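In: sequence isn't available, so here's the structure alone:
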């Protein structure tokens, strides 16, 4: 729930709290939420600047850096990392946790470049690919860069404990699943295989995110980025599957509905967004293919929609009783997680 000054003023008008209590509560919530990412101008500047800096050393890296040679790339990467860690420590000492976390993440994102430069320097780079292709193509020899990034990422995340540091770790796990598949398959990495790997690696990442979510339920949100990339990988792999069976398409619809339910239960919007897109895609398939010329389909769909609205009304009326009874049947850690997110 968004606690705003307007809401607190309303409580004052209803004589629930005094004006002094409202001001004290507002200052308390402001202090508690200053390190929580929000859509404010300050936070937009933080993340925009950070992502530009990270993108400059990753996605937008050009061939000009190849002219420095392996030793030059390693040296510049280490210099950048030292500057990044220095800024991180300075910001951390001033309790500016969001920009400190972004700077620490910048250091982690330098790791693949440094390892690439080291391999070039030692003359062990296996082919003529260049660093800028790391984020575009699937290659087995990216694994050295990925393992190194995981080690550095986990070490820095362990030291600084900023949630944004989980982002490069989650991305690397996603990349690694594809590159390991390329290595196991001997380079025969077909599109069908990629879809299956994306599906199952996404499931594993969602499981990991849930485990992290339960373990860190009383701390900051470390599971956010793992959920993001896990759901993206799972839903992308699931949606890319080919099937001529209406039963399998209906099963896909049910899985997307289940994703919406999980998203509501865990208060994770990423499940709801992707589940809603998949559900709408299935309904579009019914309208354009299965019931293309049926006048009854829109009427039936309208009735189903209104029925769901009525179900929402019933749920709102009995939500407290149903929630309390159902949570009593859950394990204590999961029950605490749901109560924390409520």
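Out: Arrived safely, thanks for sending. Keep in mind that what you see is a predicted model, and the values were worked out from it rather than measured.
In: C-alpha only now, for contacts and for neighbours.
Out: Noted.
In: center of the chain - which residue?
Out: The residue at the geometric middle of the chain, judged as the C-alpha nearest the mean C-alpha position with CA atoms, centre = their mean, is residue 228 (2.2 Å).
In: presented hereafter is structure B, for comparison with structure A:
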């Protein structure tokens, strides 16, 4: 009888670490260069496997685990050390000393970011690259002082960049935006959009100060500029969102618009809410705009709009309750009914959320529709 055909065996799955490849190279099975190339290839393939293949879908962000909490906490502490928490003693070294330290920090951050990214540690790589971007305004501030190009007046302390509104900071902000865009193109990690969005927020205040051409602070004008910048930032976020969803490369199919949406919504909603309308029509229009924000956030799958819109609607309903039941024994009951009505609305929305989102998505461009 003829020999039976060999039965195919099921493919085996083996868990490998980078150290295993290094041990194989040490034993002469493969070369060190081949070990590094294989590891980088597997890291890229593993990253691409997390990106959905359907059009318009974005890769899910990092999970909220203990390790990522440590990553972000440590990164924020390091970022704060070079921004908000910079001490006067540190600045006593002068522009030359600060420039040398800042450049050393920047180069070290980029080296470590390259090291982390090559090994698939994308979250810490993004944090270190972000820290490098945040160091760019410090370098520009030092160069301007050394060359005598810093505009007279205002604060001479770099720490004031994050606490005092002044048009003199605009050169630092343009440099941060340029550096942020270049570094984002180099590393392609979503967290790096955070300093870009924060810088746009800073610019909304400093541009207002520059247009006023005075050292004072015009609250109403700054409020309106913030609102305009918020609208512009949200428009940029939608453009980035659509390009990310339509991107063919895996690295660009990530949520790069998140921080732009967050800061844009804060600027817009803050500028809108700070407007003091003395008429009932103005307050009613404010409530309608917030309702549109709730629906828009549900339609594109961005909850930041829904949250701020809901806060605005709740504030308007509270205002109505106070006006209708002012100095009345029914006022506590009115607030109770209002709270229960909001809870009931939340229950109803949760039960019908997929159908509601599907209907609302018909009114937005296809590139912004959320994918399940």
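Out: Yep, it's here. Bear in mind that the values here come from a model prediction, so they are computed numbers and not experimental data.
In: now the TM-score, please.
Out: Here the superposed chains carry a TM-score of 0.81, computed using TM-score structural alignment, normalised by the length of the first structure; 308 aligned residues with a CA RMSD of 3.0 Å.
In: which one in the second structure is aligned with the residue nearest to the centre of the first structure?
Out: When the two structures are superposed using TM-score structural alignment, residue 228 of the first structure falls opposite residue 262 in the second structure.
In: could you do residue 196 of the first structure as well?
Out: Alignment note (TM-score structural alignment): residue 196 of the first structure maps to residue 224 of the second structure.
In: need the contact list for that match.
Out: Residues touching residue 224 of the second structure, when contacts are defined by CA atoms under 8 Å, 6 or more residues apart in numbering, comprise residue 271.
In: same question, residue 231 of the first structure
Out: Under the criterion of CA under 8 Å, 6+ apart, the neighbours of residue 231 of the first structure are 202, 203, 205, 206, 270, 271, 274.
In: distance check, it against residue 325 of the first structure.
Out: Going from residue 231 of the first structure to residue 325 of the first structure by CA to CA, to the nearest Å gives 29 Å.
In: count of residues packed around residue 122 of the first structure?
Out: Number of residues near residue 122 of the first structure (other CA atoms under 10 Å) recorded here: 10.
In: the second structure: which residue goes with that one?
Out: Counting by TM-score structural alignment, residue 122 of the first structure corresponds to residue 147 in the second structure.
In: tell me how far that match lies from residue 141 of the second structure.
Out: As for residue 147 of the second structure, its distance to residue 141 of the second structure is 10 Å (criterion: CA to CA).
In: do residue 240 of the second structure as well
Out: Taken as CA to CA, the spacing of residue 240 of the second structure relative to residue 141 of the second structure amounts to 30 Å.
In: and these two? Which one has more around it.
Out: Residue environment comparison for residue 240 of the second structure versus residue 141 gives the larger neighbour count to residue 141, 22 against 17, counting by other CA under 10 Å.
In: before we move on, which element is the more buried one in?
Out: In this structure, residue 141 of the second structure is located in helix 136-146 according to DSSP states H and E.
In: give me the mean distance between that helix and the first structure.
Out: Here the mean offset of helix 136-146 of the second structure against the first structure after fitting is 1.3 Å, by mean CA distance after the TM-score superposition for the first structure.
In: let's verify residue 63 of the second structure: helix, strand, or coil?
Out: Taken by DSSP: H, G, I helix; E, B strand; the rest coil, the conformation at residue 63 of the second structure corresponds to coil.
In: counterpart of it in the first structure?
Out: With TM-score structural alignment as the criterion, residue 63 of the second structure pairs with residue 38.
In: could you tell me how many residues sit around that match?
Out: Going by other CA under 10 Å, the residues that sit close to residue 38 of the first structure add up to 11.
In: and what of the one 4 residues further on?
Out: Residue 42 of the first structure has 11 neighbours, counted by other CA under 10 Å.
In: and what of residue 21 of the first structure?
Out: When neighbours are counted by other CA under 10 Å, residue 21 of the first structure comes out with 13.
In: counterpart of it over in the second structure?
Out: By TM-score structural alignment, residue 21 of the first structure lines up with nothing in the second structure.
In: same check, this time on residue 254 of the first structure
Out: Alignment note (TM-score structural alignment): residue 254 of the first structure maps to residue 288 of the second structure.
In: that older thread, specify, as a residue range, where the helix or strand just after the helix holding residue 141 of the second structure falls in the first structure.
Out: Once the chain leaves helix 136-146 of the second structure, the next helix or strand it forms, by DSSP H and E, is helix 170-187. The counterpart of helix 170-187 of the second structure in the first structure, counting by TM-score structural alignment, spans residues 143-160.
In: now do the matching stretch: distance to the chain's middle.
Out: On the basis of CA atoms, centre = their mean, to the nearest Å, stretch 143-160 of the first structure is displaced by 18 Å from the centre of the chain it belongs to.
In: do stretch 216-229 of the first structure as well
Out: For stretch 216-229 of the first structure, the distance between its averaged C-alpha position and the chain's averaged C-alpha position is 9 Å (CA atoms, centre = their mean).
In: brilliant, that's me finished.
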